[in-house]
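Undergrad: Have a look; sequence and predicted model below, questions after that.
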Amino acid sequence: MGSRTAGIWWGTTIEAPDPSGLAKFYAELLGRHIGHEEPGTAIVAASPQGPFFVFQQADGYRAPVWPPAEGEQRPMVHFDFQVGDLDSAVAEAVALGATVAEFQPRGKVRTLFDPAGHPFCLCLDEG
C-alpha cells in the first residue's frame, strides 16, 4: 500500500444508537471537543494530534455484555483511560452518564459502561 501514509493512526470508529449523545459523553469525559458532526456521525477530537473517536449510527444496535457470555454480543474493543484518582474519576464518569459494571476483574481498574453500553476502563496511574 504505497499510497498509505506510514505510521499514522487517525482514530477509532464506534457504533452507537445515538452517536451525537455518545460523542458528547466522551468529549466531556476526556475534556475534549466535538470536532465534526453530521447526521449519523460525530467525531470527538481526542487531542490536537489525534487519535479521534468517531461515533457512527448503528441501526439495530445491541449493547455488548460484560463479562463476555456465550451467545451474547461480545465487546469487540474497549477504551482504557489512565487516571490519577480512581474514585473521583469513577464518580465523574457516573455523573456524566456511565454506570459501574458489577464484575470488576482487577483492584486498581474500574470497568464502567458508557451510555450506549460499551465497556471502558479507568486505570489508576501509580507512577
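TA: Thanks, I have the structure now.
Undergrad: hey, let's count contacts and neighbours off CA atoms from now on
TA: OK.
Undergrad: Apart from its neighbours in sequence, what residue is nearest the residue minimising distance to the centre of the chain?
TA: In the chain, the residue lying closest to the centroid (Cα atoms, centre = their mean) is Phe79, at 5.2 Å. Spatially, and ignoring its direct neighbours in sequence, Phe79 is nearest to Phe120 (4.8 Å; Cα to Cα, 6 or more residues apart in numbering).
Undergrad: List the contacts of that neighbour.
TA: Residues near Phe120 by Cα atoms under 8 Å, 6 or more residues apart in numbering: His78, Phe79, Asp80, Phe81, Thr111, Leu112, Phe113, Asp114.
Undergrad: For the last one, give its distance to Leu22.
TA: Read that as Asp114. Applying Cα to Cα, to the nearest Å, the value for Asp114 to Leu22 is 8 Å.
Undergrad: take a look at this one as well, against the first:
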Amino acid sequence: MSRHDWWGLVLEAPDPRALARFYSELLGWEIAKADSDEAAIAPPEGVTYIAFQRADGYVAPVWPAQEGCQRITMHLDFEVEDLRAAVAHALELGARESDHQPQDNVRVMLDPAGHPFCLYLDGSTSSETH
C-alpha cells in the first residue's frame, strides 16, 4: 500500500481478521494487512480497499430498520453474473440471507458480523433496498 491515491471504506467489527477473511474469499481479493485490531483487503489491481477495525461493544445493524435498534448507515453492493451461485458461495462462507428481500434480482445478505451487502445481477439496482 505504498500508493498515494488509495481510497476505501472501513467497517467496524468484533473480529477484523475474520471479517477480512470472509470478504477476501467472497471477492477474491488479497488480505493486504491483518492484526488483532485492524485488517484490510484490496483487489489485485486498482486503488480501492475495504478495511475492518475492531470495535469493542459492536452492535450489528438491523435491516429493515426497527425503532430503537442500530440502523444501517451504509451497505456494500456487488454485481454478480450468477445470483444463485453467488448467494450459495456467500452462504458457504458464513453469510446469511436477510428475511426481507424487496427485489427479485437483488439478494440482501448479512456478513458474519451482521453488515448488510447486496448481490445483484447486471442491470439491477439495490437503491430500493434501504
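TA: It's in. Nothing here was measured: the structure is a model prediction, and the numbers come from that model.
Undergrad: And the TM-score between them?
TA: TM-score of the superposed chains, computed with TM-score structural alignment, normalised by the length of the first structure, equals 0.90; 121 aligned residues with a Cα RMSD of 1.5 Å.
Undergrad: on that earlier part again, return the subset of the contacts of Phe120 of the first structure lying in strands.
TA: Those of the contacts of Phe120 of the first structure mapping onto strands are Phe79, Asp80, Phe81, Thr111, Leu112, Phe113, per DSSP state E.
Undergrad: could I get those residues as CSV with distance to Gly71 of the first structure?
TA: Shown next, in CSV, are these (distance: Cα to Cα, whole Å):
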residue, distance to Gly71 of the first structure
Phe79, 23
Asp80, 25
Phe81, 28
Thr111, 21
Leu112, 22
Phe113, 20
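Undergrad: Would you check which pair of the residues you listed lies furthest apart?
TA: Phe81 and Phe113 (13.1 Å; Cα to Cα).
Undergrad: These two - which one has more neighbours?
TA: Phe113 (22 against 14; other Cα atoms under 10 Å).
Undergrad: which one in the second structure is aligned with that one?
TA: Alignment note: Phe113 of the first structure maps to Leu110 in the second structure; criterion TM-score structural alignment.
Undergrad: ok, how many other residues are close to the closest residue to its match other than its chain neighbours?
TA: By the measure of Cα to Cα, 6+ apart, the closest residue to Leu110 of the second structure outside its immediate chain neighbours is Pro116, 4.4 Å from it. For Pro116 of the second structure, the count of nearby residues is 25 (other Cα under 10 Å).
Undergrad: Equivalent analysis for Val90 of the first structure, please.
TA: Count around Val90 of the first structure with other Cα under 10 Å applied: 20.
Undergrad: How about the contacts made by the alignment partner in the second structure of it?
TA: Val90 of the first structure maps onto Val87 in the second structure when the alignment is built from TM-score structural alignment. Counting by Cα under 8 Å, 6+ apart, Val87 of the second structure makes contact with Arg107, Leu119.
Undergrad: can you give me the strands for the first structure?
TA: 11-16, 33-38, 41-45, 52-57, 79-83, 99-100, 109-113, 119-124.
Undergrad: what range in the second structure matches the second one?
TA: Read it as strand 33-38 of the first structure. Counting by TM-score structural alignment, strand 33-38 of the first structure sits on residues 30-35 of the second structure.
Undergrad: ok, and what's touching that stretch?
TA: Contacts of stretch 30-35 of the second structure (Cα under 8 Å, 6+ apart): Met1, Pro16, Arg17, Ala20, Arg21, Ser24, Ala39, Ala40, Ile41, Ala42, Pro43, Pro44.
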